[in-house]
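Trainee: Let me see the structure of the following:
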Amino acid sequence: MNYLTATKNKKYLMYISQNYSYAILRPLQAEIFAQGGEVKWFLEGDEVDPKFLKPTEHRLESVKSIKDWEPDAVFIPGNTIPSFIPGKKVAVFHGFNSGKLNRKGKEDHFNIRGCFDLYCTQGPNTTLRFQELAKKHGFFQVSETGWPTLDPLFNDHASNPYLSKDSRPTVLICSTFSKRLSLAPKLYEQIKHFSESGKWRLLVQFHPKMAQEWVDKYKALSNDNLTFVETDNVIPLLQSADVMLCDTSSILLMFLVQRKPVVTFCNKAPEKHLLDITDKNNVEAAIDYALTYPKELVDNIEAFCQELHPYTDGKSSQRVLCATNELLHSDEKLKAKPLNLLRQFKMRKRLNYWSW
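Mentor: Take a look at the predicted model:
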């Protein structure tokens, strides 16, 4: 059976709670539309802004409206979804595994919360672990598909507003919001100097939770050499840069899959695919070196990406859709998911939904 064409006339719900989830799921939405399926969106909580919905995107306003619509499958880039939402629940992840530990000291990326029927993994370094967990728990399936978010990274350059005819190298500066880990306060004077020297074209983009103090300070640096960008879609920025300067933010992994170098400042887990520095006086030299694309570094990046996300064909959305449709047509009997009564109660309270 061609599971891609099985999309026709099926209903797919995009269940999101953060603004960055729009960009994560839109490539998948485009593929569903191309195959004749139907898509609607549900926005949970007050951290996701409905103004980012496009005129062609249809929002369901309540749990009741979701139940009335009866989606076949639900795509979730978050960690949880209520069991009372109809349809097969498909985890597509909100980022790569950055090694963050939860309160129990375990990698949060692999925390099985009993919410999903299918995990669509990004590459071998997460697939094997999830397959082991699927065998242990028995209530979900795993399919390695690549990450739909990255499809435009390899497909769509024509409409990129940040591509420039500027002959200077472009450096993308990104930072996490954590005071302890963020490069924003630590490298402010260096980046200010770069913005004044004009040696490189600088693009600056911070995590949405970055302290407003530092957002304002970096916005004030804006000139012909430095552009501060606030966006819900970082893909065009990633495409536009030759090198990234970052700290521990997982966005650096999205940049690396283009096989482009990343200079990190005090990265918490420096490895040979990164150029990590701990002395702020060495930032400029490190960026200069990265811009030469040294062979050993490029080879290390390639080896890392083969484990992280080997797909550069821009067809991860197709693979996610095929895996989802295969699940919908599967006769395989999975175990019942755990009840998680406390979590479900909290979700009902959060959504103010008490019907059965």
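Trainee: C-alpha only now, for contacts and for neighbours.
Mentor: Will do.
Trainee: Can you tell me the closest non-neighbouring residue to Gly138?
Mentor: Among residues not flanking Gly138 along the chain, Lys335 sits closest, at 5.5 Å (C-alpha to C-alpha, 6 or more residues apart in numbering).
Trainee: So that neighbour versus Leu28, what's the distance?
Mentor: The gap separating Lys335 from Leu28 is 28 Å, by C-alpha to C-alpha, to the nearest Å.
Trainee: So those two - more neighbours on which side?
Mentor: The residue with more neighbours, out of Lys335 and Leu28, is Leu28; 25 against 10, by other C-alpha atoms under 10 Å.
Trainee: give me every residue that touches that one.
Mentor: Pro148, Thr149, Ser317, Gln318, Val320, Leu321 (C-alpha atoms under 8 Å, 6 or more residues apart in numbering).
Trainee: now swap in Ala73 and tell me
Mentor: Counting by C-alpha under 8 Å, 6+ apart, Ala73 touches Lys11, Tyr12, Leu13, Pro86, Gly87, Lys88, Lys89, Val90, Thr324, Leu328.
Trainee: SS state for Phe177?
Mentor: Secondary structure, DSSP: H, G, I helix; E, B strand; the rest coil: Phe177 is coil.
Trainee: What's the separation between it and Leu221?
Mentor: Phe177 is 19 Å from Leu221, by C-alpha to C-alpha.
Trainee: Here is a second sequence; please produce its structure as well for comparison:
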Amino acid sequence: MKRYLFFVSQLYSLSIVRPLQKAIRERGDEVAWFLNQKQYADYLNEDEKQLATVQDVMDYNPCAVFVASNTVPDFFPGIKVQLFHGFNAQKRDENKGHFRLRGFFDLYCTQGPSTTEPFEALAKEHQNFEVVETGWSKMDPLFEPFTAKPYYPFEQSLAKPDNQAADAQQGKKPTILMTSTFTPALSAAFHLFDEVKRMSQREDWNWLITFHPKMDPEIVSKYKSLASDNLHFVETDDIIPLLQEADLMLSDTSSIISEFLLQRKPAVTFRNRVPGPHLVNITETADIEQAIEQALTKPPELMSAIEDYINLIHPYMDGKSSHRVIDATDSLVERGRKHLKAKPLNLYRRLKVRHKYGYYKFW
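Mentor: Now for the predicted structure:
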């Protein structure tokens, strides 16, 4: 029986690694969790095994550690596998963003050609890690049949006969999911409050709103105040059911947009940093409502651009990315790391991690 470890430093990691946990268990193997924040333990299920201390991890001796953040204790046993915490939303310059190397990982499991090709070039240059295109484990549940969660608040009422947009959504009122990044310079939430408040009064649309966990609490409170029969603010560590239920996303430059587009559904963005033909991008608040109405009709040119974008970022629709991640991991475990060059010393980063966990053994 193989043993694996999940290193969790953010709540959003839960939805990224749980599909992996399912795949690992299906193979008859074992997985444990190490949480770098004690309060995260409240989000674990009864059947999920937590390792409370560094010594517990050393004794557990996993063959691999799966990580959805940028750093991991280098002294943990096993190869270190980068899963990524989101798609490349191009919020920052590449040397500071998605393709920045921190020197901790032995294997990068990429999501699609748009991430694979740059990381393969970096692997060829540095020769101290491998790259395998697997698809993203978080997306596996997206391609499973939708089951409404208990918090889903809307009645599936029939569309009005004269409502073309609703008719196009197979007889139910369209549901708009608003999301937003927490970065003030990029966030739509700071600009669209009045428009969302007004549009939420429409009888022919439903609204779900969820924000990044780091969103300004004052902004969160403002949007929560809009709660009505047509609008609900949802706080959850699993956004997949919201993506499945919504017919259109309203957002900005958040990486969650790419996750939504994988369903071949349209997204309207406000001042997206790098807009493309796969998005309906708006720069003025007054144009939002018309853009939503138009996007709900799914114009052919927009849907064709979305299809091209999907093939670039994540062409895997079989819900088996987690299994590909495990296959790639097991392959490296079996071959070992002798063929890889040594990683840069990164003394400051490594000592910083050791100080955080109070672990100073070097043998």
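Trainee: Name only those of the contacts of Leu28 of the first structure that count as buried.
Mentor: By neighbour count, with 16 or more other C-alpha atoms under 10 Å, those hold Pro148, Thr149, Ser317, Gln318, Val320, Leu321 as buried.
Trainee: Shouldn't the fifth one be within a strand?
Mentor: No - with three-state DSSP as the criterion, Val320 of the first structure is helix rather than part of a strand.
Trainee: Verify the stated contact: it with Cys120.
Mentor: Yes - with contact defined as C-alpha atoms under 8 Å, Val320 of the first structure reaches Cys120; the gap is 6.4 Å.
Trainee: shared neighbours, the two?
Mentor: Thr145, Gly146.
Trainee: In JSON lines, list the contacts of Ala73 of the first structure along with distance to Thr227 of the first structure and secondary structure.
Mentor: Shown next, in JSON lines, are the contacts of Ala73 of the first structure (distance: C-alpha to C-alpha, whole Å; DSSP: H, G, I helix; E, B strand; the rest coil):
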{"residue": "Lys11", "distance to Thr227 of the first structure": "40", "secondary structure": "strand"}
{"residue": "Tyr12", "distance to Thr227 of the first structure": "37", "secondary structure": "strand"}
{"residue": "Leu13", "distance to Thr227 of the first structure": "36", "secondary structure": "strand"}
{"residue": "Pro86", "distance to Thr227 of the first structure": "44", "secondary structure": "coil"}
{"residue": "Gly87", "distance to Thr227 of the first structure": "43", "secondary structure": "coil"}
{"residue": "Lys88", "distance to Thr227 of the first structure": "42", "secondary structure": "strand"}
{"residue": "Lys89", "distance to Thr227 of the first structure": "39", "secondary structure": "strand"}
{"residue": "Val90", "distance to Thr227 of the first structure": "37", "secondary structure": "strand"}
{"residue": "Thr324", "distance to Thr227 of the first structure": "40", "secondary structure": "helix"}
{"residue": "Leu328", "distance to Thr227 of the first structure": "46", "secondary structure": "helix"}
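Trainee: Which single one of the buried ones among the contacts of Leu28 of the first structure is nearest to Tyr293 of the first structure?
Mentor: Nearest to Tyr293 of the first structure out of these is Thr149 (C-alpha to C-alpha; 25.5 Å).
Trainee: can you tell me which helix or strand Leu20 of the second structure belongs to?
Mentor: helix 13-26 (DSSP states H and E).
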